[in-house]
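Student: okay, predicted coordinates and the sequence, questions at the end:
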Amino acid sequence: MAGKYEIFADEQGGFRFRLKASNGDVAVTSESYKTMTSVRQGIERVRRNAVTEKVEDLTQDR
């Protein structure tokens, strides 16, 4: 089974999404969005940008 996105209402009256891995673990939880349209757009941005293989290690100077 593949992972999935779940949209849910947050405590501030906004909407968030979480990306769950196939084992049920939460991999990502989003910021709060004011509308259902904007939370769906946020999911689409993640889906489009997640296809990259580039990883930038910002800890390499430590």
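Tutor: Ah, there it is.
Student: when you work out contacts or count neighbours from here on, use the C-alpha atoms and nothing else.
Tutor: Fine.
Student: can you give me the helices in this structure?
Tutor: 36-49 (DSSP state H).
Student: try this one next to it:
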Amino acid sequence: MAGKFELYQDKAGEYRFRLKAGNGEVIATSSESYQTKASAQNGIESIKKNAAEAAVDDQTA
């Protein structure tokens, strides 16, 4: 099974998302809450667009 984004409302009624791996494990979460569902969906789309080409900045060296 492929990974999936889950869009949900938090206890304050604001929107957040998390990315789950195919095995159901949460591998990423939104670092902020969004006031509208559309804004949260835009955040998901931004990750989908930018993550594939993102560089890895190894700061352990």
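Tutor: Thanks, I have the structure now. Since the structure is predicted, the reported quantities are computational estimates derived from the model, not experimental observations.
Student: what does stretch 25-43 of structure 1 contact?
Tutor: Taking contacts as CA atoms under 8 Å, 6 or more residues apart in numbering, the residues outside stretch 25-43 of structure 1 that touch it are 5, 7, 10, 13, 14, 15, 16, 17, 18, 19, 20, 21.
Student: map residue 3 of structure 2 across to structure 1 for me.
Tutor: Per TM-score structural alignment, the equivalent position to residue 3 of structure 2 in structure 1 is residue 3.
Student: who's in contact with that match?
Tutor: Residue 3 of structure 1 touches 19, 20, 21, 22, 23, 24, counting by CA under 8 Å, 6+ apart.
Student: buried ones only from the contacts of stretch 25-43 of structure 1, please, as a PyMOL command.
Tutor: A single PyMOL command selects the buried members of those (16 or more other CA atoms under 10 Å):
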select buried, resi 5+7+15+16+17+18+19+20
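Student: circling back to that earlier point, would a markdown table of the contacts of residue 3 of structure 1 with distance to residue 30 of structure 1 be doable?
Tutor: Output for those, formatted as a markdown table (distance: CA to CA, whole Å):
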| residue | distance to residue 30 of structure 1 |
| --- | --- |
| 19 | 9 |
| 20 | 12 |
| 21 | 15 |
| 22 | 18 |
| 23 | 19 |
| 24 | 17 |
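Student: tell me the one of these nearest residue 49 of structure 1?
Tutor: residue 19 (13.9 Å; CA to CA).
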